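In: just need the structure, nothing else, for what follows:
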Amino acid sequence: MNKLKYLFVAGLLRIAGKLSLASAQRIGKFIGLLMWKLQLKTREVTEINLSICLPELSPTERADLAKESLISTGMTMLEIPLMWEWPVEKCLDLVRETEGLELIDEAMADGSGLILLAPHLGSWELAGLFFSSRYKMAALYSPPNMPEFEDYMIRVRGRLGSELVRGDRRGLVRLGTILREGGVAGILPDQSPRGKGNAFAPFFGMEVKTMTLVSKLMQRTGAKVLITYAERLENAQGFRIVVRKTEPGLDSKDSVAATTALNQSVEQCIRDIPGQYQWEYKRMRHRPPGEINPYNPDRVC
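Out: Reported below is the predicted structural model:
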């Protein structure tokens, strides 16, 4: 059954991968509007997150932003097959503008490794391809629920030599080795971490479980850190790669101070283009013990 499911999913990806960027974004916009119109769970979670994170917005502004975010998520869903199925050169041609690339050269000038944080903002798949085309790079990932799909994912994401590293103990050791050798490690910093490597820190004012991995890697390897995203331009014109400095204190040995700096760094990028953030992710579901789960007010964490 899993084999058949994989063949079905892989077939859909190949079909979607034949679309142009404009066609993929039009279909994605339709899917996003459908999620909005049908009052699906994704819309409910998006609206809850926006009410928590951006309370300064009026109800009308939040509704407009929720709609924009779902449209963006729909576009992302249709853009991923392009990033996986298109020739690499065609994908890289989508990068029309860049900002802050000099920060990477400055950070690595002394031979230090670099941790590139890439939140779920804009096209993180394109950002990964772009940087793996320029640097010796490894990216942390969690294996998919469909084992057959893992080999495909590793192959398409590693087309330019990028090494995909599982988020287990062996994988983290490998990530540390790459950073000590002066390489680049890509990490998605805005997921709820599993296991013990976490601390509770404010994210848009709400205490949530946050990964301590970044600060530990910095302490162990001497790596530096920057944050990046690929902003979607209007009218299917392509994308703009943005690289920014992170908030100070990310390498602190105080886990709360380090994770607070991590979340603040992510927040600053989200505030730049809030409509392109993946607001439907239940980031607030893991809170300190005794706190209410905002997605299910009848339950406490």
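
In: C-alpha from now on. contacts and neighbour counts both.
Out: Will do.

In: report the central residue of the chain.
Out: H120 (2.8 Å; C-alpha atoms, centre = their mean).

In: hang on, that residue packs against Y277?
Out: Yes - H120 is within contact range of Y277, at 6.1 Å (criterion: C-alpha atoms under 8 Å).

In: residues of the top helix by length along the chain that come out buried?
Out: For the chain, the helix that runs over the most residues, judged by DSSP state H, is helix 59-85. Judged by neighbour count using 16 or more other C-alpha atoms under 10 Å, the buried positions of helix 59-85 are 62-63, 65-85.

In: go on, stretch 46-59?
Out: For stretch 46-59, by 16+ other C-alpha under 10 Å, it's 46-51, 53.

In: likewise for stretch 281-294?
Out: 281-288, 292-294.

In: got it, and stretch 229-244?
Out: Quick answer for stretch 229-244 (16+ other C-alpha under 10 Å): 229-232, 238-244.

In: any idea how far it is from the chain center?
Out: In terms of C-alpha atoms, centre = their mean, to the nearest Å, the centre of stretch 229-244 is set 14 Å apart from its chain centre.

In: which outside residues touch it?
Out: Contact partners of stretch 229-244, identified using C-alpha atoms under 8 Å, 6 or more residues apart in numbering, comprise 21-22, 25, 94-101, 103, 118-119, 121-124, 126-127, 226-228, 269, 273, 276.

In: what's the answer for stretch 278-286, then?
Out: If you take C-alpha under 8 Å, 6+ apart as the criterion, stretch 278-286 is touched by 42-43, 45-46, 49-50, 66, 69-70, 73, 120-121, 190-192, 206-209, 293-295, 301.

In: find the nearest non-adjacent residue to C91, please.
Out: M83 (6.1 Å; C-alpha to C-alpha, 6 or more residues apart in numbering).

In: element containing the closest residue to I154 other than its chain neighbours?
Out: Closest residue to I154 apart from its sequence neighbours, by C-alpha to C-alpha, 6+ apart: L164 at 6.4 Å. L164 is part of strand 163-166 when elements are defined by DSSP states H and E.

In: which residues touch the following helix or strand past that strand?
Out: Per DSSP H and E, strand 163-166 leads on to helix 169-180 as the next helix or strand towards the C-terminus. Residues outside helix 169-180 that contact it (C-alpha under 8 Å, 6+ apart): 112-115, 137-138, 140, 165-166, 184-185, 217, 220-223.

In: second input sequence below; structure requested for side-by-side comparison:
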Amino acid sequence: MESNLHHVLPEMPGPQLRKLAWRNWLNYTKAWIDFFKIPRMDRRKLGALLTPSGLENLDAAMARGKGVIVVAPHMGSWELAAASWAASFGEIGVMVEQIEPRRLFDHVSALRSRMNIRVIPLSQTGARDIIRMLKEHRMVVLAMDRDILNTGQPFKFFGRLTSFPTGPVEIALKTGAPILPAFCIRDQNDAYIAIGEPPLFLTPSEDHPADVRGAMEQILATFERYIKRYPDQWHVLEPIWPEKPVVPAVTIPSPPAQAAVGD
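Out: A predicted model of the protein is given here:
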């Protein structure tokens, strides 16, 4: 975590960086505590804990009638935001990485199901489930600040190349579903603000690699803006940037039959 934060704030002295990492850990712990409280909350209590912002952007995306692909970094309590959306809009899908031990994963998945969240396991074939939900005009939430399956493409992030999954963009280009960047930020009162940024309505051109790259750069620029503003709430424990520089790809391949996505 501290290494990732150093890339975000390279000018920050070591002692301050360690304090920042400690605040990050504290917020991360609070987010998990809040998650385990959610199943015992009614809609009123859930609404009191989370204030929406940018609902007009979500409405504009939903109005397309093609479902919505919500993309987010691991910030704040993304689980709380997902539960709130499910309470308001019906069942939503969330793609997740299978964590260890398996017993914990099954317990967390069961809690998500109780919150009207359909768990989509992170896999090469997960795109099928995502597309199926989009055809049902559902919302699908994808965290895309980690290339867990190592199937992504290199993009600059805070000035240095690293790999990100392009699956959400590939699916949006294929289905016509809008992409909504979203963030769930903890405020000074230990409540949350769920922010929906303006959606991306992608139109395929004859230059597919350029379509993918342009959309990815827009999404990552939005991620950078929020992470820079709230570095103590970007909860990524694994190194985002490799020790050795990433070699840029010459082209982005055409979308495969099953596009890979990230958690």
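
In: post the TM-score for the overlay when you can.
Out: After superposition, the two chains reach a TM-score (TM-score structural alignment, normalised by the length of the second structure) of 0.79; 243 aligned residues with a C-alpha RMSD of 2.9 Å.

In: that older thread, now the contacts of stretch 229-244 of the first structure: which count as buried?
Out: Among these, those classed as buried by 16+ other C-alpha under 10 Å are 21, 25, 94-95, 118-119, 121-124, 126-127, 226-228, 269, 276.

In: what about N296 of the first structure, neighbour count?
Out: Neighbourhood size, N296 of the first structure [other C-alpha atoms under 10 Å]: 9.

In: which residue range of the second structure does the longest strand anywhere in the first structure align onto?
Out: With secondary structure taken from DSSP state E, the first structure has its longest strand at strand 224-232. Residues 178-186 of the second structure are where strand 224-232 of the first structure lands when matched by TM-score structural alignment.

In: point out the ones among the buried residues of stretch 46-59 of the first structure that are inside helices.
Out: Among those, the ones falling in helices (DSSP H) are 46-51, 53.

In: just the residues you listed now: which is nearest A16 of the first structure?
Out: Using C-alpha to C-alpha, T46 comes nearest to A16 of the first structure of those, at 25.8 Å.

In: now the closest one. Nearest residue, chain neighbours left out?
Out: Excluding the flanking residues, the one nearest T46 of the first structure by C-alpha to C-alpha, 6+ apart is E280, at 4.4 Å.

In: same question for stretch 162-181 of the first structure: list its buried residues.
Out: Buried, per 16+ other C-alpha under 10 Å, within stretch 162-181 of the first structure: 162-167, 171-172, 174-176, 178-180.

In: any chance of those in TSV, plus distance to L4 of the first structure?
Out: Formatted as TSV, those follow (distance: C-alpha to C-alpha, whole Å):
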residue	distance to L4 of the first structure
S162	28
E163	28
L164	25
V165	26
R166	25
G167	27
G171	29
L172	32
R174	33
L175	33
G176	37
I178	36
L179	39
R180	42
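
In: can I get the ones in helices among the buried residues of stretch 46-59 of the first structure in JSON lines with distance to S265 of the first structure?
Out: Formatted as JSON lines, the entries for those read as follows, by distance: C-alpha to C-alpha, whole Å:
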{"residue": "T46", "distance to S265 of the first structure": "21"}
{"residue": "E47", "distance to S265 of the first structure": "22"}
{"residue": "I48", "distance to S265 of the first structure": "22"}
{"residue": "N49", "distance to S265 of the first structure": "18"}
{"residue": "L50", "distance to S265 of the first structure": "18"}
{"residue": "S51", "distance to S265 of the first structure": "20"}
{"residue": "C53", "distance to S265 of the first structure": "15"}
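
In: need the contact list for the residue nearest to the centre of the first structure.
Out: Residues near H120 of the first structure by C-alpha under 8 Å, 6+ apart: 188, 190, 277-278.

In: among these, which recur in the second structure?
Out: Among these, the ones whose aligned partners also touch in the second structure (both residues aligned by TM-score structural alignment, their matches' C-alpha atoms under 8 Å) are 188, 190, 277-278.

In: got those residues as JSON lines, with distance to N145 of the first structure and neighbour count columns?
Out: Output for those, formatted as JSON lines (distance: C-alpha to C-alpha, whole Å; neighbours: other C-alpha atoms under 10 Å):
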{"residue": "L188", "distance to N145 of the first structure": "18", "neighbour count": "16"}
{"residue": "D190", "distance to N145 of the first structure": "20", "neighbour count": "21"}
{"residue": "Y277", "distance to N145 of the first structure": "24", "neighbour count": "23"}
{"residue": "Q278", "distance to N145 of the first structure": "21", "neighbour count": "19"}
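
In: quick check, nearest of these to L33 of the first structure?
Out: Q278 (14.9 Å).

In: where's the aligned residue in the second structure for that closest one relative to A172 of the second structure, distance?
Out: In the second structure, the residue paired with Q278 of the first structure is H235, using TM-score structural alignment. Plainly put, H235 of the second structure is 26 Å away from A172 of the second structure if you go by C-alpha to C-alpha, to the nearest Å.

In: next: E136 of the second structure.
Out: To A172 of the second structure, E136 of the second structure is 15 Å away according to C-alpha to C-alpha.

In: helices of the stretch 201-301 of the first structure, residue ranges please.
Out: 213-221, 255-272 (DSSP state H, counting those that start in this stretch).

In: export those helices as TSV, with columns for distance to L13 of the first structure.
Out: As requested, these are exported to TSV (distance: least, C-alpha to C-alpha, whole Å):
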stretch	distance to L13 of the first structure
helix 213-221	32
helix 255-272	28
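
In: please identify the most buried of those.
Out: helix 255-272 (a mean of 21; mean count of other C-alpha atoms under 10 Å).
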